[in-house]
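Visitor: Sharing a model that was predicted from the sequence below.
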Amino acid sequence: MSNQGMLYAKSHEWVQFLDETTVRVGISDYAQSELGDLVFINLPEVGDEVVAGEPFADVESVKAVSNVYSPVTGIIKAINEELLDQPELVNSDPFEAWFMEVEEISDRVELISETEYDEMIHNN
């Protein structure tokens, strides 16, 4: 999967709309490189509700534990169970290594284009 059509949250998650009311969410390449080698990922359960702007998962790297924030409000349709056993997949391909799919979206944080996101991270 390419990162064409990806939108980004300012908290460094990417969002890909699968259809009008369903998205796939992961963390950006910038985020995984800042975190360093991931050793553990704690994901929510299918059927849980997530809220835009609130943490839905945490990732543990050799450096620290960090929250991952949901860019949308909705119900978790799927989680990427591969990441539970192989968190390093996020380091090797952050766009393939999605965290969750969310359906029934009722709200979202401000999402920006890849160009706007690149400008944001390079101006920090």
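Guide: Happy to help now that I have it.
Visitor: CA only for contacts and neighbour counts going forward, please
Guide: Will do.
Visitor: any idea how far the residue lying closest to V23 once chain neighbours are set aside is from M6?
Guide: Nearest residue to V23, sequence neighbours excluded (CA to CA, 6 or more residues apart in numbering): F17, at 4.3 Å. F17 sits 8 Å away from M6, going by CA to CA, to the nearest Å.
Visitor: Over to F99?
Guide: 15 Å.
Visitor: Those two - which one has more neighbours?
Guide: More neighbours surround F99 than the other of F99 and M6, with 28 against 18 (other CA atoms under 10 Å).
Visitor: Would you confirm that the more buried one contacts E82?
Guide: No. Contact criterion CA atoms under 8 Å: F99 and E82 do not qualify, at 9.4 Å.
Visitor: ok, and here's another one to check against it:
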Amino acid sequence: MTTYYSKDHEWISVDGDTATIGITGYAQEQLGDVVYVELPEVGKALSKGDEAAVVESVKAASEVYAAVGGEVVEANDALVDEPAKVNDDPEGAAWFIKVKLADAGELEDLMDAAAYKAYVDTL
């Protein structure tokens, strides 16, 4: 399994042709305590750059963008009931959606962990 990162602070973990997408620890820190998560319906087609989900915290509301295109095959509905899970484990159990990749070539535009850390260090 390979994990990629976007400049919009999403992580994308790829296993075969399925990508699991969530927000990074850095994004969660910037948001503060997450109090609401809205996820797309299973079956929704997303293009790279589309709004994939909405996350709200005590500080702000923010969109989660699709770093890669594909069809939503699973949504982490536990986050709708317990959005605070994002505060505890943003890069693990608090994943947002799983998509069937439409074009694995889109992954080439993303960063690996070292490049993402270097990017965050410039912010």
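Guide: Now that the structure is in, tell me what you want to look at. Computed from a predicted structure; not experimentally measured.
Visitor: which SS state does the alignment partner in structure 2 of I76 of structure 1 fall under?
Guide: Applying TM-score structural alignment, one finds that I76 of structure 1 aligns to V72 in structure 2. At V72 of structure 2 the chain is in strand, as set by DSSP: H, G, I helix; E, B strand; the rest coil.
Visitor: tell me which element the nearest residue to V72 of structure 2 once chain neighbours are set aside falls in.
Guide: Distances taken as CA to CA, 6+ apart place V99 nearest to V72 of structure 2, at 4.3 Å, with adjacent residues excluded. Per DSSP states H and E, V99 of structure 2 falls inside strand 97-101.
Visitor: For P90 of structure 2, give me its contacts.
Guide: Contact partners of P90 of structure 2, counting by CA atoms under 8 Å, 6 or more residues apart in numbering, are G22, I23, T24, G25, Q28.
Visitor: can those go into CSV with extra columns for distance to M111 of structure 2, secondary structure and neighbour count?
Guide: Compiled in CSV, the contacts of P90 of structure 2 are given as follows (distance: CA to CA, whole Å; DSSP: H, G, I helix; E, B strand; the rest coil; neighbours: other CA atoms under 10 Å):
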residue, distance to M111 of structure 2, secondary structure, neighbour count
G22, 15, strand, 28
I23, 14, strand, 25
T24, 13, coil, 22
G25, 15, helix, 19
Q28, 18, helix, 20
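Visitor: can I assume the residue nearest to V72 of structure 2 is in contact with D15?
Guide: No. With contacts counted by CA under 8 Å, V99 of structure 2 stays clear of D15, the gap being 10.6 Å.
Visitor: Surely E104 of structure 1 and L18 touch.
Guide: No. Shown here, E104 of structure 1 and L18 do not form a contact pair, counting by CA under 8 Å, at 12.0 Å.
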